[in-house]
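**Q** Provided below are the primary sequence and the corresponding predicted coordinates.
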Amino acid sequence: MPTTLRDVADAAGVSMATVSRALAGSTVVAAGTRERVRRLAEQLDYQPNRAARQLVTGRGQAIGLVVPDLQNAFHASVATGVQRRVRDAGLNAMIADTDEDPGRELEVLGQLAMVCEGAVLASSRTTDAELAEVAGRTRVVLVNRVLDGVPAVVGDNADGITQALRHLAALGHSRIGYAGGPATSWSDARRREGLQAAVGAGIVGPDTVVDLGSFRPGSAGGIAAADQALARGVSAVLAFNDQLALGILGRLADRGIAVPQRMSVVGFDDVPVARLLAPPLTTVAVPALEMGAAAVDLLLGAEPITRILPVELQVRRSTAEPPAG
């Protein structure tokens, strides 16, 4: 079997990224390491020519990225972070959008496994058992999902929820609706756990949080979520993500509900458009670019660890004190 980039990395005791940079002559890698990697590559008959290697093995020096919805600005930012880090490592990125279809996700992963060194899987909608089976066949790093034994990068969902609830409670909101994401979303489940933990810690009262249901992020989901918020009599809505929050804001405007005078709205992710809205959206900032880069680092490394990155509430003008009465 032809020698792979990982074979050289294992022999040299360094990461795949270091091997790629060393063979490209990058001065980021120490001169001694560059020479040692070059000698080992020659001894192992490693073929650095990508086109030639792909013809022989059917595998190119590429990293796959699978996302459920590339139109979601959060996933687009993760993709940008992945591409930048992959390019720095001298590799290529192949990106696939599964349109929130778990079956399509597994199909795409199987295809990428045949042509890529490994794959970054963002916000996976498949089951733990299916993910474990895929991870047993090809190297995978998860973003916004955790599975024992598989490297992962996630934002601190529970802390983000806590920050948002503290902010709304401090403004005086005693009835806060949570507009959840897809029922298959791992991060939505973690955020719901964060809601329960906040109640248990006394940050908000046991009757403060109102579950509005599960919604697909976007305009249609936002319409349904906003209508539920008005029907349930909440004074603030905490949305699963900014994409859903944008849909909620649009529906509230259509129904003549002023934000934040009559309803406060909080998002999650802090996508670029959030600060350009009228009013600008209060939201929990998640470091999507850094998550994409960190996922590539884990993919090219060796340890199956989980990295939890900090998040931070960005208070803007979509939240205010609840209306009197």
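**A** Looks like it came in fine. Residues are numbered from 1 along each chain as shown.

**Q** from here on, just use CA atoms for contacts and neighbour counts.
**A** Will do.

**Q** what residues are up against the residue nearest to Leu289 when sequence neighbours are not counted?
**A** Residue nearest to Leu289 in three dimensions, not counting chain neighbours: Gly81, with 4.3 Å by Cα to Cα, 6 or more residues apart in numbering. Neighbouring residues of Gly81 by Cα atoms under 8 Å, 6 or more residues apart in numbering: Ala288, Leu289, Glu290, Met291, Gly292, Ala293.

**Q** which residue is the nearest non-sequential neighbour of the first one?
**A** By that I understand Ala288. With Cα to Cα, 6+ apart as the criterion, Ala288 has its nearest non-adjacent residue at 5.0 Å, and that residue is Val78.

**Q** now the helices: where do they sit in the chain?
**A** 5-12, 16-23, 31-43, 50-57, 73-88, 102-113, 128-135, 157-171, 186-200, 219-232, 242-254, 288-300 (DSSP state H).

**Q** could I get these as a markdown table with distance to Asp148?
**A** Putting the helices of the chain into a markdown table (distance: least, Cα to Cα, whole Å) gives the following:
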| stretch | distance to Asp148 |
| --- | --- |
| helix 5-12 | 22 |
| helix 16-23 | 23 |
| helix 31-43 | 32 |
| helix 50-57 | 31 |
| helix 73-88 | 22 |
| helix 102-113 | 19 |
| helix 128-135 | 9 |
| helix 157-171 | 18 |
| helix 186-200 | 14 |
| helix 219-232 | 32 |
| helix 242-254 | 29 |
| helix 288-300 | 15 |
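
**Q** then this one, side by side with the first:
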Amino acid sequence: MAVTIRDVAKASGVHVSTVSRTFSAPHLVNAETRTRVLAIAEGLGYRPNRAARALTTGRTHNLGLIVADIANPFFPPLIKAAQAQARERDYHVFVADTDEDPLMEQELIETLSKQVDGVLLCSPRLSNRMIEKLRAEVPFVVVNRRVKGLTTVLMDVGQGARAAIGHLVSLGHRRIALLTGPDGSWTSEEMRTAAASAAGDFDVELSVLGPNEPTEQGGIAAADKVAGSTAVLCYNDLVALGLIEGLTDRGLKVPDDVSVVGVDDSLPGRLNKPKLTTITMPTAAAGRMAVDLLLAAVGAGESGTPTLARLETSLVIRESTGAAPA
């Protein structure tokens, strides 16, 4: 037979209400008692009834995690880290993919808001105005997008873009292209601003080309756009890998004829030939931090103060960048 809350209470020598509070409001239970109850519950194999607890506490102990494209290698490490962090806090995570579609994103938020305590929005494509409107339905934490009044976790891709431009200039490149991503992308705007500033500092030519699909096909399609540039900084690793394929099909060699830099430091880039020089993004750290901040927002309710957390990035130099051609 399944172990019940009364079995745990009897074995622990406490009232049933104490066991209930241990799982629903642990801060209200004496630390020694809480530790004993949890240990006995674990030993007996007791698992609290989430539906019943939700009725008592008003919390589902579920979180929503919405990503722009689950097939993009950028997102799985973030999802995995967020799920692990949530489990440690006794929460479950529902993951949903918008396929880069802002209307689908809105629909998913409206649906999930009835089933979760909070939502993580990763690289959202919705307008800031719509996100601000939807925040009334459920607490949000946004990853890689600045929205006024919302807690945000940013990966400082601008820092990486400046390092990438400096690296390319050190190799003798004077005509550099930036392949941006989709319209409305915070990452694109950060890269554009930082790359333009660095190009001005180094007195080199920067061509900003976009928008582009954030996929390998987007990179292949951009191969003709970068003609005349000796180096290209791409929106992400997928675009960079597609660009390398497109350049190769046109008889150009990377990095002999054109140097290519990606963003993400994903596994495909590390396995590619040539191995991809890229800006590493702390996706796992962002996933863990976003969960912690979201649970803090859920606990604080409307009285919580929005937080801005910014994580550092860095440039990883591999084989896809080399000296500018003579």
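**A** Looks like it came in fine. Just so you know, these numbers come straight off a predicted model, no measurement behind them.

**Q** quick revisit: which of the helices of structure 1 sits closest to Pro322 of structure 1?
**A** Each of the helices of structure 1 has some distance to Pro322 of structure 1 by Cα to Cα; the shortest is helix 157-171, at 7.3 Å.

**Q** average offset between the closest one and structure 2?
**A** For helix 157-171 of structure 1, the mean distance to aligned residues of structure 2 following superposition is 0.7 Å (mean Cα distance after the TM-score superposition for structure 1).

**Q** OK, contacts around the aligned residue in structure 1 for Leu276 of structure 2?
**A** For Leu276 of structure 2, the aligned position in structure 1 is occupied by Leu281, per TM-score structural alignment. By Cα under 8 Å, 6+ apart, the contact set of Leu281 of structure 1 is Val265, Val266, Gly267, Ala274, Arg275, Val315, Arg316, Arg317, Ser318.

**Q** can you check Ser127 of structure 2 too?
**A** Ser127 of structure 2 sits next to Gly184 when contact means Cα under 8 Å, 6+ apart.

**Q** what do we get in structure 1 for Asp256 of structure 2?
**A** Residue pairing (TM-score structural alignment): Asp256 of structure 2 is matched to Gln261 of structure 1.

**Q** can you pull the contacts of the nearest residue to its match once chain neighbours are set aside?
**A** Excluding its sequence neighbours, the residue lying closest to Gln261 of structure 1 (Cα to Cα, 6+ apart) is Pro323, at 6.4 Å. Remark: with contacts taken as Cα under 8 Å, 6+ apart, Pro323 of structure 1 is in contact with Ser235, Gln261, Arg262, Met263.

**Q** does the second one touch Arg317 like I think?
**A** No. Gln261 of structure 1 sits out of contact with Arg317 when judged by Cα atoms under 8 Å, with a separation of 10.1 Å.

**Q** settle it for me: which of these two has more neighbours?
**A** Arg317 (18 against 15; other Cα atoms under 10 Å).

**Q** residue contacts, that one?
**A** Pro260, Pro279, Pro280, Leu281, Thr282.

**Q** by neighbours, which of these wins?
**A** Leu281 (29 neighbours).

**Q** stretch 157-172 of structure 2 maps to which residues in structure 1?
**A** Under TM-score structural alignment, stretch 157-172 of structure 2 corresponds to residues 157-172 of structure 1.
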